[in-house]
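Trainee: Predicted model follows, preceded by the sequence.
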Amino acid sequence: AAQVFAEGLNAGTTVHVSILDSKGKGVATTSAKGSNGVVLKTSVANAAQWTSETPNLYKAVVTLKNGTKTIYQTNEKFGFRTIEVRRGDGIYVNGLQVKMKGVNRHVWWPETGRSVNPQIDLADVQLIKEMNMNAVRCSHYPPDKAFLEYCDSLGLYVINELAGWQKAYSTKAGEPLVEEMVKRDLNHPSIIFWANGNEGGTNKALDDVFTKWDFSGRPVIHPHHRPGNHFGGIDCNHYEDYYSTKKILEDSLIYMPTEFLHSQDDGGAGAAMSDFWELHWGAKRSGGGFLWALVDEAIVRTDYNNVLDANGLNANDGIVGPYRQKEGSFFALKEVFSPVKIRMENLPQIFDGRIDVENRFHFTDLSQVSFQWALVNYRKPWDALAGYTVEKRGVTTSPSVAPGAKGTVQVQLPADYKAYDALILAAMGPDKKEIYKWTWKVKPAEALLSGVVFSSDSTASVAETDTTYLLWGGQNSLVLDKRTGLLLSTKNAAGDNLSFRNGPVLVQGDATLTGSRRFKEGKSEVVEFTYSGALKWVRWKMQGNGWADMDYEYELNGSYPFAGVSFSYPQNFVLGVKWLGKGPYRQWKNRLQGTPVNVWQNLYNNTHTSYNPIVYPEFKGYYGEVSWMEFSTVEGKFYVASKDTGLYVRLFDFYGLSGARPHPELPVGNISFL
């Protein structure tokens, strides 16, 4: 059905509506005598339905005729879809329950503030889709029509919101604003909710005004930040923690927070989102939710040498930067929200090519998703480039797995697959764009060090004074302090002393040196320190080729956020690092997603997320699953490697939030191996 508003028509004027499909083919027509608010009805056989996964659009061509003469013509795109709130149950589109993987979007660009162009609108929709999201809240005002048109054509569910923040309009002021917004935007199939204000800015007398002007009768919601303000069967309460979220989801209302996990600086957004999303995905009465927010709102200050100014911490709350620079949470969310869910963390020792998969699409069978695999070898520290080389690749037959069901992807690997470093599996959606790419190491950690750490037939040497041990092998030497058990200095014959020292210091527990000794182990020289307390012993072994092994044993009882040892190095001496491990963005304990194992390299920077100057990825942080790391410094290069799994390297001091103490607090020292 269509409702046409026209004024000043002659008695003989008729309204004709033709409906065209995406190829321009006419699929239905209808007409009626012209009058203001005339309703025309017709039917379309086997209409292709609109959803965020299948954004099928039709065009309505509306013509005013006086007899056979056309006096006016216009057209507008629309889609066929239903939206239904089933109280105590969930949100349904076209009869199927859906959950919003959403984000709040402020309209913003650094040079123009809240004035943007269609190219920026399109880029924002594409960014949201790239994160595997399916929804956006237009906070806190209706967007330009171009943005809604892109949501229609690319597929995003939209909350369209009455302009305002935390103060409600009077009924007299609000009624014409609601009428204008609804009339302008009601034909967009992407809009599934109207939002009546925000966080206390709701005049409940306006609820019926939305319904009055919306011919399709979309639901109205009340975004709010105080419990007890649910409306229409949906609770939108903002910023609940994990445990209160769980409690609300176990109650009788549908819970769809219209703001949560505030993305200030490098917090929120992807941090903790994996836990939150698994909670929402598994809860019957969850409607999903909307993260705050998409973009850091920094403005170019032409009065201050064009610096980017976000008013302190007031507007550094985006998943992407002001110029849409992708922060670490962007990639974490891309994995968390992937509609192709793969939980396998490590490749089984005996691998038959079967990978368990869950289909988290709402409307798409996995037979419409394509899968490609590759066997790769990682580059070495001294290679000019980072990354890997693809040695073999193939295509996997896509399994038929219905939405919400689980199945198996069968990868047909060659018999010699264990000769390669890693397996990569990429999933491509029906639109041929990447959904996500998973990486699993094939070789064990020690084998990945082949060609990096060499054994040696050469003989190492040792010298001892009253206070030190001097170990050397090949071109390298190190000095250990007998009185403390700590590394004093290291040196390569071709360079000056390296300032990597003052370790190992145990990051948890105490340690009191009780003794030391030196002895030979084959052609290597060993110095061992013994301790009382949590640290039991530390053993340094110098090989004849210059590689020094450090092993240690400790014992802790209780619960600790991390364990390991630290050293120190002057931060201003560092030029950059290259490493085989997770990256290129740092990880948090509650944001491990979106960081595949690869060979990465970062130049040193001292950026604080979202603050000027903006540099991504951030250099300082925790980096996981490290096999080796090359430090480039003003004193030369040095290397750290481990044949153990699960090694995290901490680089210097860093913070997730401005003014907040890190939790857990950072380890002692400034370079840690955890």
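Mentor: Happy to help now that I have it.

Trainee: okay, CA-based contacts and neighbour counts for the rest of this
Mentor: Will do.

Trainee: Enumerate every residue touching the nearest residue to G34 once chain neighbours are set aside.
Mentor: With sequence-adjacent residues excluded and distances taken as Cα to Cα, 6 or more residues apart in numbering, G34 is closest to T14, at 4.7 Å. By Cα atoms under 8 Å, 6 or more residues apart in numbering, T14 lies in contact with 31-34, 64-67.

Trainee: Of those residues, which is the most crowded?
Mentor: Neighbour counts for these (other Cα atoms under 10 Å) peak at G34, which has 24 neighbours.

Trainee: Tell me how far that one lies from I19.
Mentor: 18 Å (Cα to Cα, to the nearest Å).

Trainee: dropping in the other structure now:
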Amino acid sequence: MLLGISFSVWGQGDIEYKRVYLSGKDASETVDWDFKVTDGANSGVWSKLPVPSNWELHGFGTYNYGHDHRNENRKLGKEHGMYRHKFQVPAQWKGKTINIVFDGSMTDTRVIINSRSAGEMHQGSFYRFKYDITKLLKYGQENILEVDVAKHSANKSVNRAERQADFWIFGGIFRPVFLEVLPNHHFTRTAIDAKHTGEFNALLTLNKPISKGLVKVTLFSPEGNRVGEILSKSFERRKNELMISGSFNTIKSWNPESPHLYTALFELLEKGKVVYQKRERFGFRSVELRENDGIYVNEQRVIFKGVNRHSFWPETGRALSEENHLEDIRLMKEMNMNAVRMSHYGPDERFLELCDSLGLFVLDELTGWQDAYDTVVGPKLVKELILKDENHPSVVIWDHGNEGGWDFANEKWFHRYNIQKRPIIYPWLKRNGVDTRHYPTYGYGINRLSNGNEPFMPTELLHGLYDGGHGAGLDDFWKNYSVHPMFSGGFLWVFSDEAVVRRDRDNTLDSDGNHAPDGIVGPYREKEGSFYTIKEIWSPVQISPRTITSNFDGRLALTNTYLYTNLDQCTFSWELRSTSGFNETMVLASGTAKGPDIAPGETKYLQLEIPKNIEQGNIFSFTATDNKGMEIYTWNWPIKQPDQIAYELLQQIESDLEKGQIEVVEEKNGLKININELGFVFNRENGHLDEVSFQEKPISFNGGPLPVGIETLVKDVKWWIDKEGSFVLETCYDTYPEKIRWELLPTGLLRLEVSPLNFSADAIDFIGISFNYPENKVKGIKWMGQGPYRVWKNRTKGAEIGVWEKEYNNTITGASFDNLVYPEFKGYHGNLFWAELRTEELPIRIITETPGLFLRLYIPADPEHIAGGVAPPFPNGDISFLYEIPPIGTKFKQADKLGPSSQKSSIAHHKGDRSDPIVLWFDFGGKLP
């Protein structure tokens, strides 16, 4: 028995590769080691620390963000972590080779076994390193492991590359530690190069030369069936390296849409006897950078739809669990991404295994945020990065640092170990045949994308901050860039907010101002609005723009933007939905359709068998599902226009209301109107609704309609009772609107009509009308329109027409980590049909007849650390009904740099135009069905 060891073995028998864990396998399965930190919180005392972990997340040492080295007011923690762990080694291991392996330790790491050094100190945080400790062990006895981990390196270039970076700086053994138990002769490297054609090559190195040795490779399918085998020639005398080659004719290639994996059993034979076995899981796939063309995988030109991902979880730092990896990959796949960039270091072994099996392209990166490793440490770390990750088919590109984090002299080491000849790129540079410029503008760039001749692939795109970036502007960028033959995709910055739990601050979440909150999802993977925008824009099934009306014949034009998958492998379904009053949608009819034969890049029609009475429904919903049964995207279209929905609702309402006699009392500053149990006060100076009451109880809706978006003055206010007994009040303005007309019906319903945009103007942020209602009295809202997330002018995709409902919240996107509730309540909402504002008083119900109207709910609070273009303007008032809303920018770019939908709007009018007025109906009596 091995005592004091997290005992988990890979491989069985004396000749197989064995892995025995001294730590836990990941952050969810740890082993406590003795621990002492030299400085900071809880320093100077031996206690226990789970391994793997970052010690700050367990109350030790000092928290630092990478920029802290610039701030004289912040203590820069340079503590050491001292580890001790006892373990037994079986006597039968004597005669074998025993390696101790560290998958990641931050950063300078000295390893002592039984008071003797295991080897030279390792420098560099994110890399696998190992020591042969065969001669240091006591077999059949207890052994003592001691590890000294320095949070900061003695090598200045390591600090510049890793410790002075734009991310959290942690300390500790944050990835597993294990023993490799190996026979006397074994492979030290099994590097596979397996092409999509079935061609198979493997470079094998031995720990020492072997007499009359050769290698057999047996290939197994995912189901475990034997596919075939290859037998090598003998090793040359006194040589410990061999290339074995062959081919397999019946394989299926690997790609992210169909990630077929195989297992190769490598057997080392000496004089015909197997002396060592090791299994490698891999995929057959080819990667090629074609000059002045693009990046090809399996002869298919690739468009990367990707995101940057840090290894991060709020409560465990960079020590992650299986579930953390799975959740991140699932969310990326749900957004219809096909790629992920490792920013800015190699990931956990398990993350790449899951990318292999679930299907994602990976850009694997040598650390160097904006400064490089030197030519002493750098070559060692290049080797460690490649040898750990080289057999993963998901890894298609090596990144040599980031934004200046490279020393060009170290590139040769990539070429030395890179047997698959993967492209080697420099994120932000135009170099090695690829232009990876970070944060390009919409109109980028002279002699680059617009008329350049090298593949263009921004490895950081649309730097998000709070609710800006990511989805905002992405549709314009993608459409514009995609028409260029050199466009090869891009990687959004970044996947998740990186707010860390501060054990030194009562477990609050800290994002170091606006440095860490950049994500499409929150720190606990809460989905922001851009999540669904990206999901629609990057859907591999695209639908040609169209409207759905009662004349819809069931034909939809589908474009296949997959790289490898025919749409005949997908399924499609539809639903015809109806609404009744202010209720949820109901399914009237539904159906399915098999995917048509549409190859990647083609557009063809899909014919749906839909009912003839489609006009009975209000919403037509269409869902695309992939060959694994996962939803690709669901599109919703309104069948009826707002005036048609309004007509149906008003018919229902009026059938339940009794007519009464309107009473008007003229007061000095107002007109007091009573009808049935309702009371209204209108301002005689400006025509605003000043007071509302029901059954003599006040309803605090008032202060409008206030014209917003343009300067205007009241010219005249007049009122009368018309021949139907309705109260009418008209206000005339000198610019917009020409006229506002209130009409209070004898039933108690209140109609508002604001004359259309019968003028011309430029540089419009928003335009329409506003009202007031106290925010502290709002409980929630139910509405028909786009939802459930808010929209911006340049981020309307991903918000679909439906009946939605949400409770009031005060979420500050990417900032209020103590109470992140999504979707956010406040903000702009698109394509309004009707709304029910739920309050502490009575429900306020509003119906519009105007197509394309935006509903604005209050003003979202600005985060403390605003930057760039992420704080768009809002109109005065609390609740607005608008023809136009503003766009939102990114951390680095104002909105006007993000494309056509991010520009301020103009109004153009010609005499005779029939423009849409804003028409609203208000019910304050709680009588809607």
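Mentor: Great, that's in hand. All of these numbers come straight from a predicted model, not from anything done at the bench.

Trainee: Give me the TM-score for this pair.
Mentor: Once superposed, the chains reach a TM-score of 0.95 (TM-score structural alignment, normalised by the length of the first structure), with 665 aligned residues with a Cα RMSD of 1.8 Å.

Trainee: Out of the contacts of T14 of the first structure, which are shared with the second structure?
Mentor: For the contacts of T14 of the first structure, the contacts that are reproduced in the second structure, applying both residues aligned by TM-score structural alignment, their matches' Cα atoms under 8 Å, are 31-34, 64-66.

Trainee: Let's have these in a markdown table, adding secondary structure and distance to G24 of the first structure.
Mentor: Output for these, formatted as a markdown table (DSSP: H, G, I helix; E, B strand; the rest coil; distance: Cα to Cα, whole Å):
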| residue | secondary structure | distance to G24 of the first structure |
| --- | --- | --- |
| S31 | strand | 19 |
| A32 | strand | 23 |
| K33 | strand | 26 |
| G34 | coil | 26 |
| L64 | strand | 20 |
| K65 | strand | 22 |
| N66 | strand | 25 |
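
Trainee: counterpart of the residue nearest to G34 of the first structure in the second structure?
Mentor: Structural alignment places T14 of the first structure opposite L214 in the second structure (criterion: TM-score structural alignment).

Trainee: Show the residue spans covered by the helices in the second structure.
Mentor: Counting by DSSP state H, one finds helices in the second structure at the ranges 156-158, 322-334, 349-358, 377-389, 411-417, 474-482, 529-537, 642-655.

Trainee: Tell me which of these is the most buried.
Mentor: When the helices of the second structure are scored by mean count of other Cα atoms under 10 Å, the highest mean neighbour count falls to helix 529-537 (a mean of 24).

Trainee: Give me the packing partners of it, helices and strands only.
Mentor: For helix 529-537 of the second structure, the packing partners by 3 or more Cα pairs under 8 Å, 6 or more residues apart in numbering; DSSP states H and E come out as helix 474-482, strand 631-638.

Trainee: how big is the offset of that helix relative to the first structure?
Mentor: Aligned to the first structure and superposed, helix 529-537 of the second structure gives a mean residue distance of 0.5 Å (mean Cα distance after the TM-score superposition for the first structure).

Trainee: which residues are in contact with that helix?
Mentor: Against helix 529-537 of the second structure from outside (Cα under 8 Å, 6+ apart): 334-337, 467, 470-472, 474-475, 520-521, 632-633, 789-791, 795-799, 823.

Trainee: Tell me the residues of the first structure aligned with that helix.
Mentor: Using TM-score structural alignment, helix 529-537 of the second structure lines up with residues 328-336 of the first structure.

Trainee: which one in the first structure is aligned with V714 of the second structure?
Mentor: Residue correspondence to the first structure (TM-score structural alignment): V714 of the second structure is matched to T512.
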